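Novice: quick one: sequence and predicted model below, then my questions.
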Amino acid sequence: MQLLLLTAGLGLLSVLGAQGPQLIRARAQELVGRWHIKLWVGNLPIPAQKRSHPLPPFTLAMNELQKLEFRMNLTKPIGCIPFKSPLHIGPKPGVFYTWWRHFISIRFLPGKLHAIAYYSEKRGSTRLRMMMLMGRSLDEDPEAVRTFEEFAESKGLNRSDIARPPPLEACELPPDS
């Protein structure tokens, strides 16, 4: 009987593994470089007209304190404003947190050309969630999109709410920032 249960359990694990690619926990050094926001979805209170607003690329770099740092130039009426935020290494591999104590899980898709960043926080009786598919280039990858859509659904978000923001190059970061 135990052998039957073990065989069935291992068979189930192999089927579950075949349903989608294995996501790999990201380490800080592996994330360094320029990234583009390809897709994002969340239940944060963001006005509908801003959900598809163009987004500039961002950079993850090691700062002078050897901490991973998120860098993005934001478009404002007065021009491009640089935004920087250190990401501290969290309690588990692939988990980072901001100085606001927002924990962000980042996992690579196979090949490490795409990653999914996921944020979830409970506020009162509401669970706030947001995630994005980030890519090292603007090239299309249907497999990465499919994986992101499935991951979003597994976290309770709707596939129909996924935004595909166009790239914005007006506030592009210099290559060495």
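Specialist: On my side now, so go ahead. Numbering: from 1, shown residues only.
Novice: rest of the way, CA atoms for contacts and neighbours
Specialist: Noted.
Novice: check contacts around Ile104.
Specialist: Contacts for Ile104 (C-alpha atoms under 8 Å, 6 or more residues apart in numbering) come out as 95-97, 117-120.
Novice: find the residue at the geometric middle of this structure.
Specialist: Centre of the chain computed as the mean C-alpha position; nearest residue by C-alpha atoms, centre = their mean is Ala117, 1.9 Å away.
Novice: what about stretch 41-57, start to end distance?
Specialist: From its first residue to its last, stretch 41-57 covers 17 Å (C-alpha to C-alpha, to the nearest Å).
Novice: what residues of that stretch count as buried?
Specialist: Buried positions in stretch 41-57, judged by neighbour count with 16 or more other C-alpha atoms under 10 Å: 41-43, 51, 55-57.
Novice: ok, stretch 136-149 next?
Specialist: Residues of stretch 136-149 classed as buried by neighbour count (16+ other C-alpha under 10 Å): 136, 144, 147-149.
Novice: what is the neighbour count of Leu87?
Specialist: Leu87 has 23 neighbours, counted by other C-alpha atoms under 10 Å.
Novice: quick one: Gly90 from Glu149, how far?
Specialist: Remark: distance between Gly90 and Glu149 (C-alpha to C-alpha) = 26 Å.
Novice: same check, this time on Leu138
Specialist: Distance of Leu138 to Glu149, given as C-alpha to C-alpha: 18 Å.
Novice: which other residues reach the helix or strand where Val145 lies?
Specialist: Here Val145 sits within helix 142-154, counting by DSSP states H and E. The contact list for helix 142-154, computed with C-alpha under 8 Å, 6+ apart, reads 20-21, 39, 41, 109, 114, 116, 131, 133, 158-159, 162.
Novice: next, the one to line up against it:
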Amino acid sequence: MKSLLLSFTLLGLVAVLKAQEVPSDDQKDYSGIWYPKAMIHNGSLSSHNIPSKVFPVKVTALEGGDMESDVIFWKNGQCHEVKILMKKTDEPGKFISFDDKRFIYITALPVKDHYVIYCEGRFPGELLGMGKLIGRNPEENPEAMEEFKKFVLRKGLKEENIIVRELNEHCVPESD
């Protein structure tokens, strides 16, 4: 369950990914603070595994194109922060994490400063897919939500599995 919760939380941190584009070496810098706006799962999550609170995520670009995410999750009435290493692959927008068992895909939306982070991986007994709509600022954006719904449909997921939680800024990763 901890792995499942961290995977879902990872999506929050990956949301921090696409902050700025650095024009050198075709390498992208996803550093910064990102705000989750909606989540999706492939139907395999039970209600007790769906986060009740969402928090901003901090992403830091590392040498070689890898990234580190500071993800916050809520457990036992407290904020807990975890760092997750995301290793770049040869495929643009694709990263690997969690002991090389989960793939993370970052998809830019046509709405400025909005992305979808989608994580796929095997958990004991099942294939799990989860995603988040993230943005550079915490404000709602109806156009970004419509693009997220289109992504969900293209992925073959059910729109009724979209979850929107109020952003909780009680626990915020420290910025540099």
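Specialist: Thanks, I have the structure now. Just so we're clear, the structure is a prediction, and the values are computed from it rather than from any experiment.
Novice: how close are the two chains, by TM-score?
Specialist: The TM-score (TM-score structural alignment, normalised by the length of the second structure) is 0.73; 151 aligned residues with a C-alpha RMSD of 2.7 Å.
Novice: next, the nearest residue to Glu174 of the second structure once chain neighbours are set aside: secondary structure please.
Specialist: Distances taken as C-alpha to C-alpha, 6 or more residues apart in numbering put Lys58 closest to Glu174 of the second structure, at 7.9 Å, once the chain neighbours are dropped. What DSSP: H, G, I helix; E, B strand; the rest coil gives for Lys58 of the second structure is strand.
Novice: please enumerate the helices of the second structure.
Specialist: Remark: helices assigned in the second structure by DSSP state H are 2-14, 142-154.
Novice: can you add distance to Tyr105 of the second structure and give the ones you listed back as JSON lines?
Specialist: Listed next are the helices of the second structure as JSON lines, based on distance: least, C-alpha to C-alpha, whole Å:
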{"stretch": "helix 2-14", "distance to Tyr105 of the second structure": "9"}
{"stretch": "helix 142-154", "distance to Tyr105 of the second structure": "12"}
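Novice: now the aligned partner of Tyr118 of the second structure in the first structure: closest residue in space, sequence neighbours ignored.
Specialist: By TM-score structural alignment, Tyr118 of the second structure lines up with Tyr118 in the first structure. In space, and not counting its chain neighbours, Tyr118 of the first structure is closest to Met131: 4.3 Å by C-alpha to C-alpha, 6+ apart.
Novice: check Arg107 of the first structure too.
Specialist: Counting by C-alpha to C-alpha, 6+ apart, Arg107 of the first structure lies nearest to Arg25, which is 4.5 Å off, once chain neighbours are set aside.
Novice: ok so, going back, from the buried residues of stretch 41-57 of the first structure, which land in strands?
Specialist: The strands, defined by DSSP state E, take in 41-42 from these.
Novice: from the buried residues of stretch 41-57 of the first structure, which two are the most distant?
Specialist: Taking C-alpha to C-alpha, the two most distant members of the buried residues of stretch 41-57 of the first structure are Asn43 and Pro57; they sit 22.4 Å apart.
Novice: list the contacts for Phe8 of the second structure?
Specialist: 51, 130-131.
Novice: show me where the first structure has strands.
Specialist: Counting by DSSP E, the first structure has strands at residues 24-25, 33-42, 58-62, 68-76, 79-89, 95-97, 103-108, 114-123, 126-135.
Novice: could you export those as a markdown table, including distance to Gln2 of the first structure?
Specialist: Listed next are the strands of the first structure as a markdown table, based on distance: least, C-alpha to C-alpha, whole Å:
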| stretch | distance to Gln2 of the first structure |
| --- | --- |
| strand 24-25 | 32 |
| strand 33-42 | 43 |
| strand 58-62 | 49 |
| strand 68-76 | 48 |
| strand 79-89 | 41 |
| strand 95-97 | 37 |
| strand 103-108 | 35 |
| strand 114-123 | 38 |
| strand 126-135 | 40 |
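Novice: can you say which of those strands is nearest to Glu172 of the first structure?
Specialist: Among the strands of the first structure, strand 68-76 comes nearest to Glu172 of the first structure, with 6.7 Å by C-alpha to C-alpha.
Novice: picking that back up, widest-spaced pair of the buried residues of stretch 136-149 of the first structure?
Specialist: Checking those with C-alpha to C-alpha, the most distant pair is Arg136 and Glu149, at 18.5 Å.
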